[in-house]
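> Using only what follows, build the 3D model:
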Amino acid sequence: MEYSLMTKLAAEFVGTAILMIFGNGSVANTELKNTKGYHAGWLNIAMGYGFGVMFPVLMFGGVSGAHINPAMTIAQAVNGMFPWNEVAPYIVAQLLGAVAGQLVVFATYYPHYRDTEDPEAIFATFSTTDAEGSRFNYFLNEFFGTLVLVLGALCCLLLPWGAKDLAAASIVVGFIVWGLVTSLGGPTGPGLNPARDLMPRLLHQILPIAHKGGSRWNEVWIPVVAPIAGAIVGAFLYKVLFAV
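Sure thing, here's the model as predicted:
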C-alpha cells in the first residue's frame, strides 16, 4: 500500500518523537536527581534508545520507511534509494518530531531538572558531547557509529528475509541500536542522528533550566555532519555489496 506524503510525514514526526521520549527519557531517568531510576546505569540508557528505534520502525516501517533520522533520509537519497523531492519534507517532520519528543521529556521530568545542579547531567538529557573533549574523536565516533547503524538497518529491512518479515527485521534494528550504545556509546553518547542532537540542543538553549550551563554551539556541526557522512558511506556499502 502506498501512503500519501502527508501520512508519511506524520509517521516521521511521531516516530522521531517516540525516539526522543524513549531515548532521552532514559537518559533523564538515569542522570537527573531524585528520579526512581537515578544512577540506573548505562544499560538503562542503551535499552531506552534500542526501544526508541525499535518501536517506531515496527509502527511505521511500512508507512514511511521509519527513517526518523535526517542522516538516513539523506544517505538513501544520495545513493538513489529515496526520491530527492521528499527529502526536505521528511527532514522537517523529523526535526519537529524531535522538538515534540524532547518537550515531553522536559515536561515529565521538570521537577527533577529543578533538583539537578550538575550542568553535565542536564546537558546529557538533551545532546551529545565527547567525553574526552576531543572533536576528532567526537567526529570519528559519530561517523562510524552511524555507518554501522545505517548499514545494519538497511541489510535487515531490505534484504529478502527482512522484507518478508518486517516485524522481525524491526526488532533486530532495535538490537543494533542497543548494541551500538553499549559498544560505541562511551565516547559521545552516541547521537547517530542530527535531529536527535540539534533540536534538543536548541531547546537546551532556550528552556528556563537552572544550572544548565552552556549549549556547546561551537561543536554542534559534529553531530550533524558526522552522522550524515557515516550514513552516506553505510548506504553506499549496502547498495554496492548487498542490494539485490
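
> only C-alpha atoms for contact and neighbour calcs from this point on.
Will do.

> which parts of the longest helix along the chain are buried?
Ranked by residue count, the top helix of the chain under DSSP state H comes out as helix 5-31. Neighbour counts over helix 5-31 (16 or more other C-alpha atoms under 10 Å) mark 8-31 as buried.

> Now do the same contact list for Lys36.
By C-alpha atoms under 8 Å, 6 or more residues apart in numbering, the contact set of Lys36 is Asn29.

> Here is the second sequence; please produce its structure so I can put it next to the first one:
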Amino acid sequence: MQFSNGDIFVGEVIGTAILILFGAGVCAAVTLNHSKAKAAGWIVIAFGWGFGVMAGAYTAAPLSGAHLNPAVTVGIATDTGDWDKVPLYILGQMVGAAIGAALTWLVYFAQFGANEQPTLGIFSTVPEIRNPVANLLTETIATVGLVLPILALGLTKGLGESGTTILIVSFLVVGIGLSLGGPTGYAINPARDLGPRIVHALLPIPHKGTSDWGYSWVPVAGPLIGAVLSGLIFNAAF
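As a prediction, the model looks like this:
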C-alpha cells in the first residue's frame, strides 16, 4: 500500500507518541513514589510496552503502515531496497517519541515534582552491567528477534488485512521484554530511546540525575545493526 508523505509523518508521530506514552508511562508507574503501581515489577513493564505497541500501531496503521521504529523501517528498506521514505518515517518517529515522553511527564507531573531519585530509566534504557560490547550485542540480537519475525509475518496472507499482525507483534514485544530485556532494558528501537532521552535532558525534574549521553549510542547503533542484519537474512533466506 502506498502512503502519502503527509500521512506517513502524521501516522508515525501519533503512533509513536502513543507507544511511548504507554511504555514510559508504565515505567513511571512502577518506578515513581506515590504511584499506585509502585514496584509492580518487570512483567508489568513488559506488558505495558506490548500494549503500547498495540495501541500505537493500530492507530497509525491506516496512515503510515505503523513502523513506529527506525529499526523496522531500516529492516524493510534493507530487504526491499526502497530507501526513499526512510528519513520521513524516522523523523516522524523521533518527533512522536519526544511528544510521548513529554506527555508521560505531564501525566505523572505531581509524582515527578516529588521525585527524589534518578529518572532516566523511566524515559530511556539503562544497562544493568555497563559493558558496551555486551550491551551492543544484546540490543543487536534482540532487534533481530523483533524485525526478522515482522518481515516473515508479511509472508502470511491475510494477517495484515485482518489486523492480526499488529496483535502478534505486540505480544512479540512482550516476549522480547521477558526473555531478552534483562541486560539492557531492550530499547530495540532507536527513536524509543533517543527521543525520550533528549526530553529527559530538557525537563525540569527534581533530582533527575544524568541523561547518560555516553551510553546513548548503544541503543541507537545496536537496533540499527540488528535491523540491517534482519533485512539481509530475510532477503537471503525467504
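
> distance of the closest residue to Ser64 of structure 2 other than its chain neighbours from Ala237 of structure 2?
Distances taken as C-alpha to C-alpha, 6 or more residues apart in numbering place Ile8 nearest to Ser64 of structure 2, at 4.3 Å, with adjacent residues excluded. From Ile8 of structure 2 over to Ala237 of structure 2 the distance is 29 Å, taken as C-alpha to C-alpha, to the nearest Å.

> show me what contacts the residue nearest to Ser64 of structure 2?
63-65, 88-89, 92.

> how close does the helix or strand just after the longest helix of structure 1 sit to structure 2?
As assigned by DSSP states H and E, the chain's next helix or strand after helix 5-31 of structure 1 is helix 42-60. Mean deviation of helix 42-60 of structure 1 relative to structure 2 after superposition (mean C-alpha distance after the TM-score superposition for structure 1): 1.5 Å.

> Just tell me what Ser127 of structure 1 corresponds to in structure 2.
Counting by TM-score structural alignment, Ser127 of structure 1 corresponds to Ser124 in structure 2.

> Repeat that for Leu151 of structure 1.
Aligned counterpart of Leu151 of structure 1 in structure 2: Leu148 (TM-score structural alignment).

> how about Leu184 of structure 1, what's its partner in structure 2?
Using TM-score structural alignment, Leu184 of structure 1 sits opposite Leu180 in structure 2.

> That match: what's it in contact with?
If you count contacts by C-alpha under 8 Å, 6+ apart, then Leu180 of structure 2 has 138, 142, 186 around it.

> Check Gly56 of structure 2 too.
14-19, 66, 68.

> ok, and Asn137 of structure 1, which helix or strand is that part of?
For Asn137 of structure 1, the host element (DSSP H and E) is helix 135-158.

> Show me what that helix is packed against.
The helices and strands touching helix 135-158 of structure 1, judged by 3 or more C-alpha pairs under 8 Å, 6 or more residues apart in numbering; DSSP states H and E, are helix 160-164, helix 166-183, helix 222-237.

> let's see it at 10 Å
helix 70-78, helix 160-164, helix 166-183, helix 222-237 (3 or more C-alpha pairs under 10 Å, 6 or more residues apart in numbering; DSSP states H and E).

> Just tell me the aligned range of the longest helix of structure 1 in structure 2.
Going by TM-score structural alignment: helix 5-31 of structure 1 matches residues 5-31.

> Now do the same contact list for the residue nearest to Val177 of structure 1 when sequence neighbours are not counted.
Nearest residue to Val177 of structure 1, sequence neighbours excluded (C-alpha to C-alpha, 6+ apart): Gly50, at 5.0 Å. Neighbouring residues of Gly50 of structure 1 by C-alpha atoms under 10 Å, 6 or more residues apart in numbering: 19, 22-23, 44, 171-181.

> what do you get if the cut-off is 6 Å, keeping everything else the same?
174-175, 177-178 (C-alpha atoms under 6 Å, 6 or more residues apart in numbering).

> Give the PyMOL command for selecting the buried subset of those.
Listed next is the PyMOL selection for buried residues among those, using 16+ other C-alpha under 10 Å:
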select buried, resi 174+175+177+178
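
> Let me have the contacts of Gly50 of structure 1 in TSV, extended by distance to Glu132 of structure 1.
Converted to TSV, the contacts of Gly50 of structure 1 look like this (distance: C-alpha to C-alpha, whole Å):
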residue	distance to Glu132 of structure 1
Gly174	28
Phe175	27
Val177	23
Trp178	22
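
> And the contacts of Gly50 of structure 1, which is closest to Met72 of structure 1?
Taking C-alpha to C-alpha as the measure, Met72 of structure 1 sits nearest to Val177 out of the contacts of Gly50 of structure 1, at 13.8 Å.

> ok, and the closest non-adjacent residue to Ala229 of structure 1?
Nearest one to Ala229 of structure 1, counting by C-alpha to C-alpha, 6+ apart, is Phe143 at 6.5 Å.

> cool, Phe144 of structure 1 as well?
Spatially, and ignoring its direct neighbours in sequence, Phe144 of structure 1 is nearest to Gly230 (6.0 Å; C-alpha to C-alpha, 6+ apart).

> who's in contact with the aligned residue in structure 2 for that neighbour?
Aligning on TM-score structural alignment places Gly230 of structure 1 opposite Gly226 in structure 2. Listed by C-alpha under 6 Å, 6+ apart, the contact set of Gly226 of structure 2 reads 140, 143-144.

> hmm, which of those residues are common to structure 1?
Contacts from those that recur in structure 1, judged by both residues aligned by TM-score structural alignment, their matches' C-alpha atoms under 6 Å, are 140, 143-144.
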